[in-house]
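Engineer: okay, predicted coordinates and the sequence, questions at the end:
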Amino acid sequence: MREVVIASAVRTAIGGFGGALSTVPADELGGIVIKEVLARAQIRPEKVDEVIMGNVLQAGLGKNSAGQAAVRAGISQYSPSFTVSKVCGAGMKAVIMAAQTIKSGDADIIVAGGMENMSATTFFLPQTAEQPEKGSEEAIETMIQDGLWCSFGDTEAGTAPDSVGERFGISREEQDTYAARSHQKAEAATTSGRFKDEIVPVEVAQTAGDPNICATDENPRFGATAETLAKLEPAFAKAGTITAGNSSGVADGAAALLLMSAEKAFKMGIKPMAKFIGYDYHWCEPELMGYGPIYAVRSALHKVWAKLDKEIDLVELNETFAAQTILSLRELNLDPEIVNVNGGAIALGHPMGSSGARILTTLLYEMQKRDSNVGLAAGMGIACIVEREWYY
């Protein structure tokens, strides 16, 4: 099997719900990062064999939002493209599928990533037998129905972390302490410009005057402490521990990575950011959603014979909820000092289709800054391992 490398990676800033990116459709955000990821590797659009993009909330965007994003980036409409929906793991699944395709020899250059605008999701009126021409009088929000509602348990997704916290003895205080640290790390990274290299600024047209430039993540709660977060009310169950402060916020954003065969990169004189060396995914019971990444990480590490405490230098976990992330830290025996070193989704936000690609992008840039060798990115029930090894 051929080796796969990541030639470049980029993301937008993460816009808050109703924030700076709220008027920019998901496919437009996707087009911006696809265009930029090609420019950073100096690859012409016609050289791209395929585009694969995660996008969870597709209703109303038109068919194949990945194809629309590709065309916006200057890639021919005749180039293959497809859209992936794997909820929080969509962006990372797109990257894995790109790696699999290149490994098999079916392609040399693929752009993969994810995009989401959770601020601009649509509402729909279900058709009823009584009113087939009108539909139901009760509008349903697609962000809830298609993104934040568990189809299996028929309940809000946030109720599962509440049960995880109770089942595994993860207290509200522990969750707030972890979340406060995430916000504090994100604040430090933002104010110091730590994310600047990985972000492509987005021009957002205004109704009057010059466009607004969005180049900074909007969600971190500056000045957050465990004490201030402790004042927030539970978001789901009245006696629950999940709040708006210790869970990730809905958000808007996009991320893209350029994957190539190592042979092709060498021939084109491209020095990759990293080699893609392993991955896996795993599903679990909805009420145990926190265990998905644990299973996936263990399996991915087993595949590459890595030992977590000795060979992994840096880790990015998708912080959907503090309870779920704390459980991963415990069960995987992770050193907190190498996990989400610049804060995670609790602080930055969680644009679902983009997040898997976003954490991988953030991981790659931080590995460069620290001269790290092996990195792990994981979330939901999916994990990837990359290595910065210049082997040619």
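Structural biologist: That came through, no problem. Predicted, not measured: the structure shown is a model, and the values here were computed from it.
Engineer: make it CA atoms for all contacts and neighbour counts henceforth
Structural biologist: Noted.
Engineer: now do the SS call for the closest residue to Leu232 other than its chain neighbours.
Structural biologist: Nearest non-adjacent residue to Leu232, counting by CA to CA, 6 or more residues apart in numbering: Thr243, 6.4 Å away. Look at Thr243: counting by DSSP: H, G, I helix; E, B strand; the rest coil, its state is coil.
Engineer: what of Ile6?
Structural biologist: Judged by three-state DSSP, the three-state class of Ile6 is strand.
Engineer: check contacts around the residue nearest to Leu232.
Structural biologist: By CA atoms under 8 Å, 6 or more residues apart in numbering, Thr243 lies in contact with 232-236.
Engineer: gap between it and Arg221?
Structural biologist: Thr243 sits 14 Å away from Arg221, going by CA to CA, to the nearest Å.
Engineer: repeat for Glu156
Structural biologist: Distance of Glu156 to Arg221, computed by CA to CA: 24 Å.
Engineer: what of Ile144?
Structural biologist: In terms of CA to CA, Ile144 sits 24 Å off from Arg221.
Engineer: where's Leu232, which helix or strand?
Structural biologist: Assigned by DSSP states H and E, Leu232 falls within no helix or strand.
Engineer: and it, how many neighbours?
Structural biologist: 15 (other CA atoms under 10 Å).
Engineer: please verify my assumption that Lys303 contacts Gly278.
Structural biologist: Yes - counting by CA atoms under 8 Å, Lys303 does reach Gly278; the two are 6.9 Å apart.
Engineer: regarding this protein, what is its longest strand?
Structural biologist: Using DSSP state E, we find that the single longest strand of the chain is strand 251-261.
Engineer: remind me what that strand packs against, helices and strands.
Structural biologist: Judged by 3 or more CA pairs under 8 Å, 6 or more residues apart in numbering; DSSP states H and E, the packing partners of strand 251-261 are strand 4-11, strand 15-16, helix 26-41, helix 90-104, strand 109-117, helix 352-370.
Engineer: what helices or strands is the second one leaning on?
Structural biologist: What that stands for is strand 15-16. Identification of packing neighbours for strand 15-16 by 3+ CA pairs under 8 Å, 6+ apart yields strand 251-261.
Engineer: tell me the angle the strand it packs on makes with helix 26-41.
Structural biologist: Interaxial angle, strand 251-261 versus helix 26-41 (axes from the mean of the first three to the mean of the last three CA atoms, to 10 degrees): 40 degrees.
Engineer: want to compare, so here's the second one:
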Amino acid sequence: MERLNQLLGQLSASKADAIRQKNPDDVVIVGAYRTAIGKARKGSFKETGSDYLLSQLFKELLKKTGVDASLIEDVTVGNVLNPAAGATEHRAASLASGIPDTAAFVAINRQCSSGLMAIGDIANKIKCGEIDCGLAAGVESMSTNWVAGPLGKLSPALEKDEEAKKCLIPMGITSENVAQKYQISRAECDAFSAKSYAKAAEAVASGKFKDEILPIEVSITETKGGPSKRVVVDTDEGPRKGVTAESLGKLKPSFRADGITHAGNASQVSDGAAAVLLMRRSLAESKGYPIQGKFVLCSSVGVPPEIMGVGPAYAIPRVLQKCGITIDDVAVFEVNEAFATQCIYSQKQCNIPDAKLNPNGGAIAL
């Protein structure tokens, strides 16, 4: 058994080494930047549409990387709240940023992972030889596009279907379902969330996000009916110092009177955008562009709609298995904190050490 473990360890090491190898056809990242994250409806981006956020981010990214915009062959933008996933206004944002009309455009909506799926879309197009360079992004303006109810409707026939109608369950209720099904307590959720706030506050204070945030200038009206002014936004507005499990314990449940999910242990409503410029390694090297990282693989899984947030618990093992590596080979796991319940379950299910999980805080704090 000891010898078998040694051999398995060597196999894992060889797979990890293979991932680190450099090949001309690798998909590489030559720029990965974002705006600061603003607080929806009361933050610095409260009057700024997603199209403007995106156009300014694209402009600043091209300026920062020095990449010739004419090299971009396709743009994929993930979005949930805009009508038609923002296909019209985000194509307009692409053009306004200086990306030529020869670059194709596609809008993509895969709920919380829309931005990630945009990256996967561009990366896979490079892998299969369809393009050599593409831009992937995700953007939301929850200030200007907030929808309280379901984003779609079911026909009467589907409303009677037991499986189909689960797709209309509010996300907050799915969080309560996860807590009940997997026996996750309110105390666990509040302690987890307090850690997220502490990590994010420390990351902001120590400047850990400075290199990834591109400042964006916007107009804002401070008082109703008052004059607007131009401000430069370069700092996340969500993180707060001094949040403790005890202070979170005083908040009332948001979705069920006897529930455990509330405003302090769920993700915030926010405005912001992020973008990743991907390129074939041979092209990046021939142009002399700095390479920040290498795209290896992505994996998507389906889970029951009534516990929709547990996707990472099953997508992570699948992508590790496909890459031939283990949890031990990965230094950092960034797992969506849509709700503390689902992130706690995902961490437990995958056996992710605390030190490796969201080291700079997650969506609860950001």
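Structural biologist: Happy to help now that I have it. Source: prediction; values computed, not measured.
Engineer: narrow the contacts of Thr243 of structure 1 to those that are buried.
Structural biologist: Among those, the ones that count as buried by 16 or more other CA atoms under 10 Å are 233-236.
Engineer: next, count neighbours for the aligned partner of Gln77 of structure 1 in structure 2.
Structural biologist: Aligned counterpart of Gln77 of structure 1 in structure 2: Asp101 (TM-score structural alignment). Asp101 of structure 2: 14 surrounding residues under other CA under 10 Å.
Engineer: what of Val30 of structure 2?
Structural biologist: Neighbourhood size, Val30 of structure 2 [other CA under 10 Å]: 22.
Engineer: what sits closest to it if chain neighbours are left out?
Structural biologist: Per CA to CA, 6+ apart, closest to Val30 of structure 2 is Ile291, 4.7 Å.
Engineer: before we move on, back to that, deepest-packed of the helices and strands packed on strand 251-261 of structure 1, please.
Structural biologist: strand 109-117 (a mean of 33; mean count of other CA atoms under 10 Å).
Engineer: mean deviation of it from structure 2?
Structural biologist: Aligned to structure 2 and superposed, strand 109-117 of structure 1 gives a mean residue distance of 0.6 Å (mean CA distance after the TM-score superposition for structure 1).
Engineer: structure 2: helices as residue ranges?
Structural biologist: With helices called from DSSP state H, structure 2 shows them at 2-20, 50-65, 87-96, 114-127, 142-145, 156-159, 171-182, 186-205, 245-248, 281-287, 311-323, 340-350.
Engineer: how about these, which one is nearest Pro215 of structure 2?
Structural biologist: Closest to Pro215 of structure 2 of the helices of structure 2, according to CA to CA: helix 50-65, at 8.1 Å.
Engineer: tell me which other helices or strands the closest one touches.
Structural biologist: Helices and strands touching helix 50-65 of structure 2, by 3+ CA pairs under 8 Å, 6+ apart, are strand 27-34, helix 87-96, strand 133-141, strand 216-221, strand 270-280.
Engineer: circling back to that earlier point, the residue nearest to Leu232 of structure 1 matches what in structure 2?
Structural biologist: Counting by TM-score structural alignment, Thr243 of structure 1 corresponds to His262 in structure 2.
Engineer: excluding covalently adjacent residues, which one is nearest to Thr48 of structure 2?
Structural biologist: Leaving aside its chain neighbours, Thr48 of structure 2 sits nearest to Val218 (7.1 Å; criterion: CA to CA, 6+ apart).
Engineer: my read: that neighbour touches Phe45, true?
Structural biologist: Yes - contact criterion CA under 8 Å: Val218 of structure 2 and Phe45 qualify, at 7.3 Å.
Engineer: between these two, point out the one with more neighbours.
Structural biologist: More neighbours surround Phe45 than the other of Val218 of structure 2 and Phe45, with 29 against 19 (other CA under 10 Å).
Engineer: related to what we said a few turns ago, compare Lys303 and Gly278 of structure 1 (neighbour count), which wins?
Structural biologist: A direct count of neighbours by other CA under 10 Å for Lys303 of structure 1 and Gly278 places Gly278 higher, at 21 against 13.
Engineer: so what's the more buried one up against?
Structural biologist: Gly278 of structure 1 makes contact with 300-301, 303-304, 384-386 under the criterion CA under 8 Å, 6+ apart.
Engineer: report the two of those separated the most.
Structural biologist: Farthest apart among the contacts of Gly278 of structure 1 by CA to CA are Lys303 and Val386. That separation is 12.9 Å.
Engineer: alignment lookup: Ile382 of structure 1 to structure 2.
Structural biologist: Aligned counterpart of Ile382 of structure 1 in structure 2: none (TM-score structural alignment).
Engineer: could you give the number of residues near the residue nearest to Ile382 of structure 1 when sequence neighbours are not counted?
Structural biologist: Excluding the flanking residues, the one nearest Ile382 of structure 1 by CA to CA, 6+ apart is Tyr281, at 4.1 Å. The local packing of Tyr281 of structure 1 (other CA under 10 Å) involves 23 other residues.
Engineer: any idea how far Ile96 of structure 1 is from Tyr281 of structure 1?
Structural biologist: From Tyr281 of structure 1 across to Ile96 of structure 1, the span is 10 Å (CA to CA).
Engineer: any idea how far the residue nearest to Val30 of structure 2 lies from Arg34 of structure 2?
Structural biologist: Look at Ile291 of structure 2 and Arg34 of structure 2: by CA to CA, they are 17 Å apart.
Engineer: just Gly149 of structure 2 next, same as before
Structural biologist: Distance from Gly149 of structure 2 to Arg34 of structure 2, counting by CA to CA: 28 Å.
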